[in-house]
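Student: quick one: sequence and predicted model below, then my questions.
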Amino acid sequence: MTTTGKSAAVSHVGKVRSNNQDSGYAGQYLFVVADGMGGHAGGDVASAIAVKRITETDRAYSSPHDAEFALRTALLAANSLLAETVFEHAELTGMGTTVSGILRVNNQIALAHIGDSRIYLLRGNVLTQVTADHTFVQRLVDSGRITAEEAAVHPRRSVLMRVLGDVDASPEIDTAVLDTRSGDRWLLCSDGLSSYVTDDKMHLALSTIPAAQSAAERLVRDSLDQGAPDNVTVIIVDIDDSADSSHLPPVTVGSAAVPLVFENDVVRRPLRLPSLLLHPLKASPPEDSHFEPESDDYLTALIQEDRRREVRRQIGWLAFIVIVAGLIVAACAIGYEFTQRHYFVGAENGRVTIFQGVQQDLGPISLSHVYRSTTLQLDDLPLYQRDTVEATINADSIEDAERIIEQLKSVGTP
């Protein structure tokens, strides 16, 4: 029986950005998500242009390999359109977009992917990330330079190495043909979801909420609960071979759902190529998005820069520790000097003794020492004075301590 599917598409601007730079499309055969970059007047245009061009491939194909070729060709055509748009609208220089899409052909899908939007597959009770991020840190993970845990908190964790845009005329696009089966649930999303919602939470929503629309809305809501500093777009495709399965009307969401607007008068900060595309992992105001072209030389330069940054960070922490330690030592020295301005009279080896310092100890460190041991024996004193000396008698100065000794001698036993 021919496999069909039901789908849902939801996009939200998030709680920080002023416009939605994501675009998404859920059609009869085609499902695609794009995350634009290039600032307020560029990212939305880039993702919208790409998705509008790629939706032209939403039709039946005789084989999944034909669909794979059509999808790859559409992404390259979208890349050319972006370059042409930048040529006509110089204020959009530096814009680009990620794209992740699938085309269904019977019981298989053709997949095309570039950037850090993602495609997941829930099969049975196992959620698998199908695509690999084209980011700087993913290259570091793949080469064994850092672990996946280190990548999650790396300062360059979302520097893109590959996107559609006006930089590379022939960008490298990942494509594949995969089998699918009844009961599979496919998830396409921008990094507004994957960067802020854990795989466990995604798995929970996908595995426990039967309706595609409800599951997509739940995932978007999970992102909003994390502060949603970035746009978030979610597309869910359910594969169902039941006879009563029906296709929903095509749905376009995000910036591709509205007419394109070119804001020539928008004041944009200067862009440089190459530059950085940063999506913070924590909920914080997102910066304009940029792109770093992929090359071995440039990757090596980034790694060396990261190493220098790590060395500077370690030196900074070492200097901080040294300064703090110095302050602590200075405070201790000042405090100890203060204690040595005090005196008291007590007993030492059965004799009345003058001590310099205070009676308290700081752990194993004594804050007093013998200043002068007198010839007056403790046993020569009356019981009351003896107990008083053993309990120690505070003196305001060394002169005051000497007077106390003389007073004790005057009442001592001859």
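Tutor: All right, it came through fine.

Student: rest of the way, CA atoms for contacts and neighbours
Tutor: OK.

Student: my read: V105 touches S63, true?
Tutor: Yes: between V105 and S63 there is a contact under Cα atoms under 8 Å: 6.6 Å.

Student: more crowded one of those two?
Tutor: Between V105 and S63, V105 has the larger neighbour count (other Cα atoms under 10 Å), namely 26 against 14.

Student: quick one, strands of the stretch 51-200 of the chain?
Tutor: 96-105, 108-114, 118-123, 126-129, 164-165, 174-179, 185-189 (DSSP state E, counting those that start in this stretch).

Student: out of those strands, the one nearest V253 is which?
Tutor: strand 185-189 (12.2 Å; Cα to Cα).

Student: what's in contact with that closest one?
Tutor: With contact meaning Cα atoms under 8 Å, 6 or more residues apart in numbering, strand 185-189 is reached by 31-33, 100-101, 117-123, 206, 232-239.

Student: and the angle from it to strand 96-105?
Tutor: 160 degrees (axes from the mean of the first three to the mean of the last three Cα atoms, to 10 degrees).

Student: mind listing what's buried in strand 185-189?
Tutor: 185-189 (16 or more other Cα atoms under 10 Å).

Student: and stretch 145-158, by the same measure?
Tutor: 151, 154, 156-158.

Student: now do stretch 182-199
Tutor: For stretch 182-199, the neighbour count (16+ other Cα under 10 Å) marks 182, 184-197, 199 as buried.

Student: just the terminal-to-terminal distance for it.
Tutor: Terminal residues of stretch 182-199 lie 22 Å apart, using Cα to Cα, to the nearest Å.

Student: how far off centre is that stretch?
Tutor: Here stretch 182-199 shows a centroid-to-chain-centroid distance of 17 Å under the convention Cα atoms, centre = their mean, to the nearest Å.

Student: go on, stretch 291-309?
Tutor: Per Cα atoms, centre = their mean, the displacement of stretch 291-309 from the mean C-alpha position of its chain is 19 Å.

Student: structure two is appended below for comparative analysis:
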Amino acid sequence: MATVTDSAAISHVGRIRNNNQDSGLAGHNLFIVADGMGGHAGGDVASAIAVQRIAEADKPYVSAPDAEFALQAALVAANSLLAETVFEHSELTGMGTTVSAISVLDGQVALAHIGDSRIYLYRDAELTQVTTDHTFVQRLVDSGRITEEEAAVHPRRSVLMRVLGDVDSAPEIDTSILTTVPGDRWLICSDGLSGIVSFDQIRNELATGGAQEVAERLVKDSLDGGAPDNVTVVIVDIGESPASVKPPVIVGSAAAPLAFGAEEVVRSRALRLPPFRLHPVRETHFEPDSQDYLDELIEEDQRRARRRKIIWLASILTLVIVVVLGFFLAYQWTQTRFYIGVDNGSVAIYQGVQQDLGPISLHSLHKDTDIPVTDLTLYDQQTVRSTISAGSLEEALQIVDRLELNRVR
């Protein structure tokens, strides 16, 4: 029977931020990642409250539907608790959190998800993203307006359409039940991992090693990529018989007690690493999941696309003008040059330079002197056939006069 054989949870503040707004849990049967939003004013508080409340659902259940219902109820209860906390502590207004959680029960997994943290399943060397991001850019991807690649760099990629918090009294939570088999490896992570480490790299890291080793490698990959955001990783391995019972592991903000009062909220602190490289740190924020707002954002995105197209066309036009102008000026310069050569056996003066630019000739016959080349000395014959450069028409005429004087009579 498929059951949990190993698990691990790691949370890191990252290389840019100075507090950890993520929380995670690797329990007996329940596994959670929550990514807080609200900035310094309460993102860490939101994720900690949510994980600590949802952790109460880490119990054995009779059936997977019971576990699914319990998970959904736990997320709704956490949402109410967050609203109550904001009511009592107005300085936390606007805080919220994503939640992605799974509960493992006898070959089945109950899922609950809201926000842009993710749940992945690694099975038979293939990686599948199980959850769908509740973000504005994901809406654009789903509607075919932009590609996945464009979504990764879209200026609105930090806009969440669904979260737990004081923003929605009845949040829409995605729940489902999936089958799991021995050999499966589940990954739950915040966007501090999925937004930095590529899909292929995540798949490769999940291929080998124990749960703790894999979790550590994934966090390191995020740090090596700059880690502009907090990163939290929970790994769950499925086998045929359970391993020895491990105590639950809570990481991130939920791992330390939070105290509320008139003063600043007391939070656990992690050592801040010096930046690996510069990254813009975008604060994730919630916007109402309404058609009016979506229409407004879509119209703004269309305006931005039109501006990009105009800028692109203007850049191409400018480049064409610069190239044409450069060629024109270069051609004009060539026409100030002259050289002495041969035309039908006679000494001739040419205007321009001897090179051709594709089908375009950069020289033309200016004057045929009617001096037979054979009348010149052997030395002058060789130099004329090899051409003699002249900086001006006057200089070219002087060269012709000299050749005339040296003619063999």
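Tutor: Looks like it came in fine. Quick caveat, the model's predicted, so the values are computed rather than measured.

Student: quick one: TM-score?
Tutor: Here the TM-score for the pair of chains, by TM-score structural alignment, normalised by the length of structure 2, is 0.88; 397 aligned residues with a Cα RMSD of 2.6 Å.

Student: if we can go back for a sec, show me which of the buried residues of strand 185-189 of structure 1 is closest to A395 of structure 1.
Tutor: The nearest member of the buried residues of strand 185-189 of structure 1 to A395 of structure 1, counting by Cα to Cα, is C189 at 77.1 Å.

Student: where does stretch 303-312 of structure 1 end up in structure 2?
Tutor: Aligned by TM-score structural alignment, stretch 303-312 of structure 1 falls on residues 298-307 of structure 2.

Student: may I see the buried residues of the matching stretch?
Tutor: For stretch 298-307 of structure 2, burial by neighbour count (16+ other Cα under 10 Å) applies to 298, 301.

Student: mean deviation, that stretch versus structure 1?
Tutor: Per the superposition on structure 1, stretch 298-307 of structure 2 and its aligned residues are separated by 1.8 Å on average (mean Cα distance after the TM-score superposition for structure 1).

Student: quick check: the helix or strand harbouring S222 of structure 2 compared with structure 1, mean distance?
Tutor: In this structure, S222 of structure 2 sits in helix 211-224 according to DSSP states H and E. Its match in structure 1 and helix 211-224 of structure 2 itself, once the structures are fitted together, sit a mean 1.8 Å apart by mean Cα distance after the TM-score superposition for structure 1.

Student: helices or strands up against that helix?
Tutor: Using 3 or more Cα pairs under 8 Å, 6 or more residues apart in numbering; DSSP states H and E, the elements in contact with helix 211-224 of structure 2 are strand 3-12, helix 191-194, helix 199-206, strand 231-239.

Student: tally of neighbours for D361 of structure 1?
Tutor: Using other Cα under 10 Å, D361 of structure 1 has 10 other residues around it.

Student: strands of the stretch 201-350 of structure 1, start to end?
Tutor: For the stretch 201-350 of structure 1, the strands defined by DSSP E, counting those that start in this stretch cover 232-240, 251-254, 343-348.

Student: can you tell me which of those strands is most buried?
Tutor: Mean neighbour count (mean count of other Cα atoms under 10 Å) peaks for strand 232-240 among the strands of the stretch 201-350 of structure 1, with a mean of 26.

Student: once aligned to structure 2, how far is that one on average?
Tutor: Mean for strand 232-240 of structure 1 is 1.7 Å (mean Cα distance after the TM-score superposition for structure 1).

Student: so that strand versus helix 212-225, what angle?
Tutor: Between the axes of strand 232-240 of structure 1 and helix 212-225, defined by the same axes, to 10 degrees, the angle is 150 degrees.

Student: can you pull the contacts of the residue nearest the centre of structure 2?
Tutor: Centroid-nearest residue in structure 2, with Cα atoms, centre = their mean: A152, separated by 4.1 Å. The contact partners of A152 of structure 2, by Cα under 8 Å, 6+ apart, come to G195.

Student: do the one 3 residues further on as well
Tutor: Contact criterion Cα under 8 Å, 6+ apart gives no residues in contact with P155 of structure 2.

Student: how far away is it from N204 of structure 2?
Tutor: According to Cα to Cα, P155 of structure 2 stands 29 Å off from N204 of structure 2.

Student: and S392 of structure 2, by the same measure?
Tutor: As judged by Cα to Cα, S392 of structure 2 and N204 of structure 2 stand 69 Å apart.

Student: buried residues, stretch 364-371 of structure 1. List them.
Tutor: So, applying 16+ other Cα under 10 Å, buried residues of stretch 364-371 of structure 1: 367-368, 370.

Student: from those residues, which is closest to A228 of structure 1?
Tutor: Set against A228 of structure 1, the nearest of the buried residues of stretch 364-371 of structure 1 by Cα to Cα is L367 (56.4 Å).

Student: wasn't the closest one part of a strand?
Tutor: Yes: assigned with DSSP: H, G, I helix; E, B strand; the rest coil, L367 of structure 1 falls within a strand.

Student: in space, what's closest to the equivalent of Q359 of structure 1 over in structure 2 - neighbours in sequence excluded?
Tutor: Under the alignment (TM-score structural alignment), Q359 of structure 1 pairs with Q354 of structure 2. Distance criterion Cα to Cα, 6 or more residues apart in numbering; nearest residue to Q354 of structure 2, sequence neighbours excluded, is H363 at 6.2 Å.

Student: T85 of structure 2 too?
Tutor: For T85 of structure 2, ignoring the flanking residues on the chain, the nearest one in space by Cα to Cα, 6+ apart is L92 at 7.9 Å.

Student: I'd say that neighbour and H40 touch.
Tutor: No: using Cα under 8 Å as the test, L92 of structure 2 is too far from H40 to be in contact (9.4 Å).

Student: those two - which one has more neighbours?
Tutor: Using other Cα under 10 Å as the criterion, L92 of structure 2 and H40 rank with L92 on top: 23 against 18.

Student: need the counterpart of the more buried one in structure 1.
Tutor: Matched by TM-score structural alignment, L92 of structure 2 corresponds to L92 in structure 1.

Student: tell me the contacts of its match?
Tutor: Applying Cα under 8 Å, 6+ apart, we find L92 of structure 1 in contact with 38, 41-42, 85-86.

Student: ok, these vs F136 of structure 1, which is closest?
Tutor: F136 of structure 1 lies nearest to G38 out of these, by Cα to Cα, at 18.2 Å.
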